[in-house]
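> Next come a sequence and a model predicted from it.
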Amino acid sequence: MSEPRWLTDEEQAAWQRLAAMLELLPAALDAHLVRSAGLTHFEYFTLASLSESPGRYMHTSALATLTHATLPRLSRVLTGLERKKLVQRRTCPEDRRSKDVILTEEGWGAVVRAAPGHVEKVRELIFDQLEPAQVPQLAAIASQILAHLDPEGKVFATTMR
């Protein structure tokens, strides 16, 4: 067995900062969305994904892939969103064994109401902390890592330009 490729001091510092950011950012986004819109970040992401799809609906499996959720996790979230009347599930007309998820008018309204505050929070937490020249650097770094983590381009962000 070969010796592990230990991180350099510079790599260790970068990794620790990235790991801390990966822990703190979702919590900050969740707290803001729950407070301002009554939605978790994942619920908002699910609704926003539906809002951007043609006809504002998707097959459950496609939505799970796009949001990088397991089917059981997505099902639990969809059950809560159905209770709030933000989505509906229906049997898929092309494949009666699967379900489609449809964004309701109430769900569309929730996205429209939540989006301005959410984008402002993203701007505050991320982009206001960067110099303009760092934004394309951040995009390039994230794209390079995503290409390795998601080589098939299943997650929405992986295929963005």
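Ah, there it is.
> okay, CA-based contacts and neighbour counts for the rest of this
Will do.
> and the residue most central in space within the chain, helix, strand or coil?
The structure's the chain has its C-alpha centroid closest to F45; by CA atoms, centre = their mean the separation is 4.9 Å. The local conformation at F45, judged by DSSP: H, G, I helix; E, B strand; the rest coil, is helix.
> Quick check: it vs R96, distance?
F45 sits 26 Å away from R96, taking CA to CA, to the nearest Å as the criterion.
> same question, T40
Here the distance between T40 and R96 works out to 30 Å (CA to CA).
> Compare these two and say which is more crowded by neighbours.
T40 (19 against 10; other CA atoms under 10 Å).
> next, the one to line up against it:
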Amino acid sequence: MTESQWLNQQEMAAWTAFLEASHLVERRVEQQLRDQAGLSHPQYEILVRLSDAPEGELRMTELAEKVVTSKSGLTYQIGRLEKAGLVHRRTCPSDERGVHAVLTDHGRRKLREAAPDHVNLVRSSLIDQLSAEQLTTLSEGLSTVAHKLRTGETG
């Protein structure tokens, strides 16, 4: 085992700025979605992913990967969305062990209603706070981190 290398001043500043900004934005997004749409942020993201999928459905394992959650966490959220009539589950036609989450018409309407306020909040809380250059740097940097974490390229 190698000895830990402490963060230098620049690295610590980047880490703490990332934590503070991500927590503040997430808190605002979560509150706005709950107050205005009756959804949690994970539930909203599930609806978005299903809306973007062909025919509005995805296999549960693929959906869990896309929203970066555990299978049990996704199952819980899908259960809540099902009770609200926003999604339903169906058996995978090619593999009876597989289950698909399917966006309902009610789910599509809910997403259309919630999206404008959500996008306005994302804009005002994050996007509009940064220059085009900063957005590019942020996007490229965080995409690199996500890719390396997904592929196991980190130490």
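Everything's here; your move. Model, not experiment: these values are computed from the prediction.
> returning to what we had before: what's the closest non-adjacent residue to the residue nearest to the centre of the first structure?
Taking CA to CA, 6 or more residues apart in numbering, and ignoring the residues beside it in sequence, F45 of the first structure has T67 as its nearest neighbour in space, at 7.4 Å.
> That neighbour matches what in the second structure?
Aligned against the second structure by TM-score structural alignment, T67 of the first structure finds its counterpart in V67.
> Number of residues surrounding its match?
Per other CA under 10 Å, the neighbour tally for V67 of the second structure reads 15.
> Thought I46 was touching it, still the case?
Yes: in this structure V67 of the second structure lies within contact range of I46 using CA atoms under 8 Å: 6.8 Å.
> Now the top helix by length along the second structure on the first structure. Mean distance?
Scanning the second structure for the longest helix, with DSSP state H as the assignment, gives helix 9-37. With both structures laid over each other, helix 9-37 of the second structure and its partner residues in the first structure are 1.4 Å apart on average (mean CA distance after the TM-score superposition for the first structure).
> And the helices in the second structure?
Residue ranges of the helices in the second structure, as given by DSSP H, are 9-37, 41-52, 60-66, 71-83, 105-125, 132-151.
> Could you dump the ones you listed into a markdown table and include distance to T91 of the second structure?
As requested, those are exported to a markdown table (distance: least, CA to CA, whole Å):
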| stretch | distance to T91 of the second structure |
| --- | --- |
| helix 9-37 | 29 |
| helix 41-52 | 16 |
| helix 60-66 | 10 |
| helix 71-83 | 14 |
| helix 105-125 | 19 |
| helix 132-151 | 27 |
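> okay, now the closest residue to R56 of the first structure other than its chain neighbours: neighbour count?
Closest residue in space to R56 of the first structure, ignoring its immediate chain neighbours: L50 at 5.0 Å, by CA to CA, 6+ apart. One way to gauge burial is a neighbour count; for L50 of the first structure, by other CA under 10 Å, it gives 23.
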